[in-house]
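1. okay, structure incoming, though there's no sequence with it:
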């Protein structure tokens, strides 16, 4: 282990289902439905039908949490992501942000694919969420 990471604690978390995320997703879906109704009432019913069809096609993605069950780990300066097929090295992207309600992560795997993860307070243990926030803060300083 290099001296740079000798005192940094390792991090390993498994992402669980988040009821907060589900509520936010349902709120967004409801707002989109209201927008479709307002478009229909303004005299554009054909456009409202088209928007509603698009919304229904996106529904599985809007209310899904594909990252549930994934594992995120940091050890000795390296991030790994386990999406069910074993851990693979990933790189944290600059778009990753930590806020009071949770953490939004964007990671890039070795093939160039980007994955987004929402870590809300009810999806991971509080201590592990704090470690992720600290890691993001430390990586921004470097």
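-> Looks like it arrived, so ask away. Source: prediction; values computed, not measured.

2. all contacts plus neighbour counts: C-alpha atoms, from now on.
-> Will do.

3. any figure for the gap between residue 25 and residue 52?
-> For residue 25, the distance to residue 52 equals 16 Å [CA to CA, to the nearest Å].

4. I'd like the next helix or strand past the helix or strand where residue 57 lies.
-> Using DSSP states H and E, residue 57 sits within helix 45-62. Next helix or strand after helix 45-62 toward the C-terminus (DSSP H and E): strand 71-75.

5. which parts of that next one are buried?
-> For strand 71-75, burial by neighbour count (16 or more other CA atoms under 10 Å) applies to 71-74.

6. for residue 127, grab the count of nearby residues.
-> 10 (other CA atoms under 10 Å).

7. and the host helix or strand of it, which residues are buried?
-> Under the criterion of DSSP H and E, residue 127 resides in helix 126-141. Buried residues in helix 126-141, defined by neighbour count with 16+ other CA under 10 Å: 128-133, 135-136.

8. what packs against that helix?
-> Helices and strands touching helix 126-141, by 3 or more CA pairs under 8 Å, 6 or more residues apart in numbering; DSSP states H and E, are strand 11-14, strand 97-99, strand 102-109.

9. presented hereafter is structure B, for comparison with structure A:
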């Protein structure tokens, strides 16, 4: 079972936060990462997206078939996001498009066992695989990709 964390691409400054759109650079970042993901994620990947404008635009670079979940919006906790997507039990692959610092906290929780947080650059992904061995779950970091090298 895989979990892909995709931070939204570069967005404009402004208020209200939920309405901030991607910059031209952000649109290019989203398109580059979407192109990289298209050949790698399974067709039946569950894609869940924060309700903010910038995450919706990031998702649209990949597909129009995604779920919008308010539970993964700005200010969410790592636990609330993982619960909302029922990971690792819901589907074979889940792609979450969301925000810092929460995505970085999820990454550090899965990778090192606490949520001190990593920095996930704008438009970047962190891809984890979950396996159960001897009745214990183990998350393995499969890939980290940024738009500038995708």
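-> Yep, that arrived. Predicted, not measured: the structure shown is a model, and the values here were computed from it.

10. kindly provide the TM-score of these chains.
-> With the length set by TM-score structural alignment, normalised by the length of the first structure, the two chains reach a TM-score of 0.28; 65 aligned residues with a CA RMSD of 4.5 Å.

11. quick revisit: buried stuff in the helix holding residue 57 of the first structure?
-> Residues of helix 45-62 of the first structure classed as buried: 48, 51-52, 55, 62 (neighbour count, 16+ other CA under 10 Å).

12. distance to residue 90 of the first structure for the residues you listed - can I get that in a markdown table?
-> Below are these laid out as a markdown table (distance: CA to CA, whole Å):
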| residue | distance to residue 90 of the first structure |
| --- | --- |
| 48 | 41 |
| 51 | 36 |
| 52 | 37 |
| 55 | 32 |
| 62 | 25 |
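
13. which one of these is nearest residue 117 of the first structure?
-> Lowest distance from residue 117 of the first structure to those (CA to CA) belongs to residue 62, with 13.7 Å.

14. look up how far residue 97 of the first structure lies from the closest one.
-> Note on residue 62 of the first structure: its distance to residue 97 of the first structure, by CA to CA, is 21 Å.

15. tell me the SS of residue 28 of the first structure?
-> Secondary structure state of residue 28 of the first structure, per DSSP: H, G, I helix; E, B strand; the rest coil, is helix.

16. neighbours around it, how many?
-> Neighbours of residue 28 of the first structure using other CA under 10 Å come to 14.

17. same thing with residue 31 of the first structure?
-> 12.

18. so it: helix, strand or coil?
-> Following three-state DSSP, we place residue 31 of the first structure in the helix state.

19. any idea how far residue 24 of the first structure is from it?
-> Note on residue 31 of the first structure: its distance to residue 24 of the first structure, by CA to CA, is 11 Å.

20. will you turn the helices and strands packed on helix 126-141 of the first structure into JSON lines that also has mean neighbour count and distance to residue 40 of the first structure?
-> As requested, these are exported to JSON lines (neighbours: other CA atoms under 10 Å; distance: least, CA to CA, whole Å):
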{"stretch": "strand 11-14", "mean neighbour count": "18", "distance to residue 40 of the first structure": "43"}
{"stretch": "strand 97-99", "mean neighbour count": "14", "distance to residue 40 of the first structure": "37"}
{"stretch": "strand 102-109", "mean neighbour count": "18", "distance to residue 40 of the first structure": "35"}
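
21. now the ones you listed as a markdown table including distance to residue 119 of the first structure?
-> Converted to a markdown table, these look like this (distance: least, CA to CA, whole Å):
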| stretch | distance to residue 119 of the first structure |
| --- | --- |
| strand 11-14 | 10 |
| strand 97-99 | 9 |
| strand 102-109 | 5 |
